[in-house]
Every structure is written in structure tokens, then in C-alpha cells.
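Undergrad: fold the following, please.
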Amino acid sequence: MRLVVCTVGRLRAGPERMLVDDYVTRFNRTARPLGLGPLTEHEVEDRKGGGMAAEAELLSRALPANAVIVALDERGQTLTSPEFAQRLTAFRDEGRQDLAFLIGGADGIAPALRDRADLMISFGRMVWPHMLVRVMLSEQIYRAATILSGSPYHRA
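TA: Below you'll find the model as predicted:
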């Protein structure tokens, strides 16, 4: 199952970009034998200032056809890392070919697009900068692969 992170905004060179790249590389190396990957990113930018609706349109166009949609939203479920890994496994085992993670802009994801999500997850009720959300998401995706591969998980 291919994974793509669809996000509003560009992640420029810097420590966050280095961390995301490192976790994506680790995931792609670890997850292939599990039937997961590759993990890619698709960045969109609303240059015309159309707000959430325009961002939702750009994100919708970035979604692979028939992809499982996982939206990152403060109203979403908080999952443990093993629960997150189990969700990825369940989607894969259902025969889904693509899974897309959505990270909206400063105002979040437009309700109409958010309502299309198969799953909404949250990294807590606090507001996080989008660049850090991308780092945390890529780390959790990599962590899920290590859990599924049988690597020791320090919380188990």
C-alpha cells in the first residue's frame, strides 16, 4: 500500500526538512517487506488566497483515486503508536492500494473534505505548527513500520 502525505505549504530546507527526509527514508527501507510504501509527499500551495475551500480543492486533486483518507485534525482520535500501526495494517489487509494523510493549512481542512476522511487523527488538543506536524506524522509512520516488523517497542 502506497502512502502519501498531502499537505498545504512547502517545507523548506532546515531541521524539520532533514527530520522528515530521514523518517521517510527509514520508513521506505523498513516497510517494503511489510507491503507498505513507498511514502511520498505532495505539497500544495494556494497562491491566490482562496482560503480553506481553495486549499481543499488542491488537496483533493492531490489524492490518489480511491485512496484511504486520514485527516489530521484537532477533533480526531488520539491513538497510541500500536493502535496507529494496527490501523495501517487493517487498511493494507483490506486490499487498499493507497493511503493519503491530509494536513490542512493554517485554518485546518475544509469541512467537506474533512467529512470524506476514513479516519481523523489528532496529535492532541494543542495547536502545532504544520512543519512540526509533518515531522511527528513521518516519525509515527516510521514507528508503525518498526512495530509491525517486530522490532522491540519500548512501551510494550
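Undergrad: could you use CA atoms for every contact and neighbour count after this?
TA: OK.
Undergrad: in the chain, which spans are strands?
TA: With strands called from DSSP state E, the chain shows them at 2-8, 39-44, 68-77, 98-103, 119-121.
Undergrad: looking at these, which is buried most?
TA: Of the strands of the chain, the one with the most neighbours on average (mean count of other C-alpha atoms under 10 Å) is strand 98-103, at a mean of 25.
Undergrad: check which helices and strands it sits against.
TA: strand 2-8, strand 68-77 (3 or more C-alpha pairs under 8 Å, 6 or more residues apart in numbering; DSSP states H and E).
Undergrad: grab the nearest non-local neighbour of residue 91.
TA: residue 68 (7.5 Å; C-alpha to C-alpha, 6 or more residues apart in numbering).
Undergrad: residue contacts, residue 114?
TA: 71, 120 (C-alpha atoms under 8 Å, 6 or more residues apart in numbering).
Undergrad: just want the most central residue of the chain.
TA: residue 101 (3.3 Å; C-alpha atoms, centre = their mean).
Undergrad: hmm, back to that, kindly reformat the helices and strands packed on strand 98-103 as CSV containing distance to residue 26.
TA: Output for those, formatted as CSV (distance: least, C-alpha to C-alpha, whole Å):
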stretch, distance to residue 26
strand 2-8, 14
strand 68-77, 21
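Undergrad: this one as well, want them side by side:
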Amino acid sequence: MRVHICAVGRLRSGPEKSLIDDYLQRFDRTGRALGLGPARLVEVEDKKNAGMAAEADLLRKSLPKGAVICTLDERGKLLSSPAWAKRLADWRDTGRQDLALIIGGADGIDPSLRAEADFSLSFGKMVWPHMLVRVMLSEQIYRAATILAGSPYHRT
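TA: Sure thing, here's the model as predicted:
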């Protein structure tokens, strides 16, 4: 199952980009034997600053046809890392070819796009900078692969 992190905004060179690249590379290596990956970051940019609805349209265009749609949203479901790993494995095991993980812009994800999601994941009630959410999400998909592989990376 291919993983697409679809995000509003462009990530410039710096520590966040380095971390994301590292975790996605690790995920690709670990996930390959598990039927997970590759992972890629798809960035969209609302250059006209037309708002959340315009961002939602750009995000929709970036989604692979038939993908599982998972939004990152403070109103989403809180999961432990093992529960997240199980969720990924379940989607993979039902034959889904693509997973689109959606990160909105500064104002969040348009309600119409949130309503189209198959699942919504939360990293807590706090609001996180959307660039930092990319890092956290990249680490969690890598962690999920290590959990499914039985690696000691995740310890409880």
C-alpha cells in the first residue's frame, strides 16, 4: 500500500525536511517487506490565498483514485502507536492500494473534505504547526512499520 502525505504548503530545506526525508526513507526500507510503501510527500500551495475551500480542491486533485483518505485533525481519533499500526495493516489487508494522509494549512482542513475522509487521526487536543505535524506523521508511519515488523524500535 503506497502512502501519500498530502499537505498544504511548501517545506523548505531545514531540520524538519531532513527529519521527514529520514523517516520516510526508513519507512520505505522497513515497509517494503510488509507490503507498505513507498511513501511520498505531495505538497499543494494556494498561491491566491483563496482559503480552506481552495486548499481542499488542490488537495482533492492530489489524491490517488480510490485511496483511503485519512485526515490529520484535532477532532480526530486518538490512537496509540500499536493501534495506528493495526489500522495501517487493516487497510493494507483489505487490498487498498493507496493511503492519503491529509494535512491542512494554517486554518485546518475544509469541512467538506473532512466529511469525505474514511478516518480522522488526532495527535492530541493541542494544535501543532502543520510543518511539525509532517515530521510527527512521518515518524509514526515509520514506527508503525517497525511495530508490524516486530522491530525493537517501539518499546512499551
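Undergrad: ok so, going back, need the counterpart of the residue nearest to the centre of structure 1 in structure 2.
TA: Mapped onto structure 2 by TM-score structural alignment, residue 101 of structure 1 lines up with residue 101.
Undergrad: next one: the longest helix seen in structure 1 to chain centre, how far?
TA: What stands out as the longest helix in structure 1, according to DSSP state H, is helix 130-148. Taking the mean of its C-alpha atoms, helix 130-148 of structure 1 sits 8 Å from the chain's own mean (C-alpha atoms, centre = their mean, to the nearest Å).
Undergrad: and what of stretch 25-37 of structure 1?
TA: For stretch 25-37 of structure 1, the distance to the chain centre is 15 Å (C-alpha atoms, centre = their mean).
Undergrad: next one: the residue nearest to residue 125 of structure 1 when sequence neighbours are not counted from residue 126 of structure 1, what distance?
TA: Closest residue to residue 125 of structure 1 apart from its sequence neighbours, by C-alpha to C-alpha, 6+ apart: residue 74 at 5.6 Å. Taking C-alpha to C-alpha, to the nearest Å as the measure, residue 74 of structure 1 falls 8 Å from residue 126 of structure 1.
Undergrad: check residue 53 of structure 1 too.
TA: From residue 53 of structure 1 to residue 126 of structure 1 the distance is 24 Å (C-alpha to C-alpha).
Undergrad: aligned to residue 2 of structure 1, what sits in structure 2?
TA: Matched to structure 2 by TM-score structural alignment, residue 2 of structure 1 sits across from residue 2.
Undergrad: and the helices and strands packed on strand 98-103 of structure 1: which comes nearest residue 148 of structure 1?
TA: strand 2-8 (15.6 Å; C-alpha to C-alpha).
Undergrad: and the residue nearest to residue 91 of structure 1, what's its match in structure 2?
TA: Checking TM-score structural alignment: residue 68 of structure 1 goes with residue 68.
Undergrad: contacting residues for the residue nearest to the centre of structure 1?
TA: Contacts of residue 101 of structure 1 (C-alpha under 8 Å, 6+ apart): 3, 4, 5, 6, 69, 70, 71, 72.
Undergrad: can I get the residues you listed in TSV with distance to residue 135 of structure 1?
TA: Listed next are these as TSV, based on distance: C-alpha to C-alpha, whole Å:
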residue	distance to residue 135 of structure 1
3	15
4	14
5	11
6	13
69	19
70	16
71	15
72	13
